[in-house]
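[1] Mind folding the following:
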Amino acid sequence: MPTSKQIQIMPTVVDPRTSIVPTPQHAPFRKRIAFAIGRILALVMRTRANAIESGTRIRAPHLLDRLIRNGIQAQALQERDHVRLRDIHRNYWSKEALKFGSDYGFRFEEQFLQFDVEMLRVAFKHFDRNNLDSVIELGCGNGKVLEYVSQQIASCEEFIGIDIDPNRIDANKHHYEGQQLEFVTGNALSWLQTHVKPSMMLMTNGGVLEYFLHSEVIEIFELAAQQSNTAIALIETVGSDHDLDKDTQTHPYGREFAFSHNYLHLLKEAGFKIRHFSERRCENGDRWVRIFATH
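    Okay, here's the model as predicted:
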């Protein structure tokens, strides 16, 4: 489990643990070995591999499970099958968000409040002068960030957290019962397609959109841009070597082969104005970007 020391700000460096991995051949040597073994195991133990990929066998205490997952991801990387990678992540988080929130609950105090809240303070000042009716947190996790925001924007009456794990949402409903917070189970993009409206701020924290396809992130931003007086506040991770000034594409990256998106470019393309941008790099290799944008 990471400690507070592992989230300290570090110099700007390219870290191979969190760099872009376009194909298995670009992965570090030890990871390539795990890929090769995993692909063989996935072929030999096909039933087990199918269960891991579909999400019916999520937790992986056994080394075989971890190797098989590596083999499945290696095949998807080799075939440049981003949809398959996305589905692997989606199947995982639809069942594991509750456990993650329990294991990493310290991140609110040791990461968000220490390092990332500065971006939201820019948002709070913006909404001192502009009307805000709804705050929607995509991938709300344990709800602590949404609760914090609800305490800072008194004029806003609707705070909704969306998460793909029904167990996580049920736990939040029980924990925050009686508060001005609503929690919904579902896919964030599907929900937004029917619920997006004016005077709304979309928000993510801790890495959420990294599990969405390039086209899905574009659609989320465009849905928000179709409404008046909308804003987006993001706390996301990107590849340690992703050049956000020049490279506008999306790439698999890091330990779990999530997607490194150029959020600045995609927001500008959707017509948003960047009000705040900052980033920090951490001892564990993570590179975090914090963005607040308005339309």
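
[2] contacts, neighbours, all on C-alpha from now
    Fine.

[3] for the chain, longest strand please?
    The residue-count maximum for a strand in the chain (DSSP state E) belongs to strand 273-282.

[4] Buried residues in that strand, which are they?
    Within strand 273-282, the residues scored as buried using 16 or more other CA atoms under 10 Å are Lys273, Ile274, His276, Glu279, Arg280, Arg281, Cys282.

[5] In space, what's closest to the spatially most central residue of the chain - neighbours in sequence excluded?
    What sits nearest the mean C-alpha location of the chain, by CA atoms, centre = their mean, is Val208, with 1.5 Å. Distance criterion CA to CA, 6 or more residues apart in numbering; nearest residue to Val208, sequence neighbours excluded, is Gly139 at 5.9 Å.

[6] other SSEs contacting the top helix by length along the chain?
    In the chain, assigned by DSSP state H, the helix with the most residues is helix 82-103. The helices and strands touching helix 82-103, judged by 3 or more CA pairs under 8 Å, 6 or more residues apart in numbering; DSSP states H and E, are helix 46-54, helix 63-78, helix 166-175, strand 258-260.

[7] how about the helices of this protein, start to end?
    In the chain, the segments counted as helices under DSSP H are 29-44, 46-54, 63-78, 82-103, 107, 117-129, 144-152, 166-175, 188-195, 214-225, 263-269.

[8] To check against the first, give me the structure of this:
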Amino acid sequence: MSINTKSKIIQQIARTLGDVLVFLRPKKARELSENRITLVHMNKKNLTTQERLMRYVLVNKLEKIQDHETIAKLNVDFWRNNKATELFVETEDLFETHFLPNCTFIFDLLKEELSSQSVEFNTLVEIGTGNGYVLNYLSSEFPKINRFVGIDLSEKQVEKNNKKFSSNKKLEFVASDALDWIKRHGQGNTIFVTRDVLEYFLEPNLQEFFNEINRLNKTIFIAIEPNGSDHNFETNPNSQLYGNEPSFSHNYPKLFKNAGFNLWHFSQKPVSKGGTQTFIGAKYSC
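    Reported below is the predicted structural model:
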């Protein structure tokens, strides 16, 4: 029996058991599927075997959404509410298990890029800061930068972060829409960082966001964002739907270049469930 055949049999057994459990435990099924984003991203380590089987079935039965405006609204509504804070708690271990081993290389490259710059960057802004661990980490990695701002839609999470990291005087956390904050407070000589955040922007809004940042002059942008593994930027230069949430797989090189940025780094790494992690280093045009 081939590995592929065994995998299909295991999947069929999991679906059958999951269906039975969803039927027998309707209250738990409703609880698990209360919010589709939480359902997709919940940490399976915190679930029992039965709950994992139920989740597997529920995720695969999620109704497909095709309307981009509806998707964007659902995503924004989620990240503003308390469910987002619960998700940040459930995924705290990702800082150690995913970010540190897989993503920090881009910041080593950023150090090299900064060493070749005559411009001094005095502020680093993380859009979608979540639980704040990455911003806190970056404040120790870039000691010459004296201001680190974490922006997030969740007021509750921002309040938690300000308390949790109160001893680090370089950090400040702000509850705001990213584009609104850039328009009111954005300045040049700033490094912007995102992780798994730009996937929630509609393509026109993301283009406007990049345009607005480039207008500040003397900015650098580090983007660590997911793409669908089937998204070929050459054959499909526009954004497309990705995943079960769903969110958007954007053509980041095109959008950055459209905004007037120069790319000094582009790479991709395969991740689980058929996705790709894209790493972008972009800077202002001299």
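
[9] Report the TM-score for the pair.
    Comparison of the two superposed chains (TM-score structural alignment, normalised by the length of structure 2) gives a TM-score of 0.75, and 232 aligned residues with a CA RMSD of 2.4 Å.

[10] what would the helices of structure 1 look like in a markdown table with distance to His251 of structure 1?
    Putting those into a markdown table (distance: least, CA to CA, whole Å) gives the following:
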| stretch | distance to His251 of structure 1 |
| --- | --- |
| helix 29-44 | 17 |
| helix 46-54 | 21 |
| helix 63-78 | 10 |
| helix 82-103 | 9 |
| helix 107 | 26 |
| helix 117-129 | 25 |
| helix 144-152 | 28 |
| helix 166-175 | 29 |
| helix 188-195 | 20 |
| helix 214-225 | 9 |
| helix 263-269 | 12 |
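
[11] Any chance of those helices in a markdown table with distance to Leu234 of structure 1 and mean neighbour count as columns?
    As requested, those are exported to a markdown table (distance: least, CA to CA, whole Å; neighbours: other CA atoms under 10 Å):
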| stretch | distance to Leu234 of structure 1 | mean neighbour count |
| --- | --- | --- |
| helix 29-44 | 30 | 17 |
| helix 46-54 | 28 | 17 |
| helix 63-78 | 26 | 21 |
| helix 82-103 | 19 | 18 |
| helix 107 | 16 | 18 |
| helix 117-129 | 9 | 16 |
| helix 144-152 | 12 | 17 |
| helix 166-175 | 21 | 18 |
| helix 188-195 | 14 | 14 |
| helix 214-225 | 12 | 18 |
| helix 263-269 | 9 | 19 |
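
[12] closest one to Glu236 of structure 1 among those helices?
    Checking the helices of structure 1 against Glu236 of structure 1 by CA to CA gives helix 263-269 as the closest, at 8.9 Å.

[13] The counterpart of Asn136 of structure 2 in structure 1 and Glu96 of structure 1: what is the separation?
    Under the alignment (TM-score structural alignment), Asn136 of structure 2 maps onto Glu147 of structure 1. Distance, Glu147 of structure 1 to Glu96 of structure 1, using CA to CA, to the nearest Å: 21 Å.

[14] tilt between the longest strand of structure 1 and helix 117-129?
    Here strand 273-282 of structure 1 runs at an angle of 160 degrees relative to helix 117-129 (axes from the mean of the first three to the mean of the last three CA atoms, to 10 degrees).

[15] mean distance, strand 273-282 of structure 1 to its aligned residues in structure 2?
    On superposition with structure 2, the mean distance recorded for strand 273-282 of structure 1 (mean CA distance after the TM-score superposition for structure 1) is 1.1 Å.

[16] other SSEs contacting that strand?
    Applying 3+ CA pairs under 8 Å, 6+ apart, we find strand 273-282 of structure 1 packed against strand 9-10, helix 117-129, helix 263-269, strand 287-294.

[17] want to throw the ones you listed into JSON lines with distance to Glu53 of structure 1?
    Converted to JSON lines, these look like this (distance: least, CA to CA, whole Å):
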{"stretch": "strand 9-10", "distance to Glu53 of structure 1": "35"}
{"stretch": "helix 117-129", "distance to Glu53 of structure 1": "35"}
{"stretch": "helix 263-269", "distance to Glu53 of structure 1": "28"}
{"stretch": "strand 287-294", "distance to Glu53 of structure 1": "27"}
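
[18] For Phe165 of structure 2, give me its contacts.
    Contacts for Phe165 of structure 2 were tallied using CA atoms under 8 Å, 6 or more residues apart in numbering; they are Asn136, Leu171.

[19] ok, 10 Å please
    Gly132, Tyr133, Asn136, Leu171, Glu172, Phe173 (CA atoms under 10 Å, 6 or more residues apart in numbering).

[20] what's the counterpart of it in structure 1?
    Using TM-score structural alignment, Phe165 of structure 2 sits opposite Tyr176 in structure 1.
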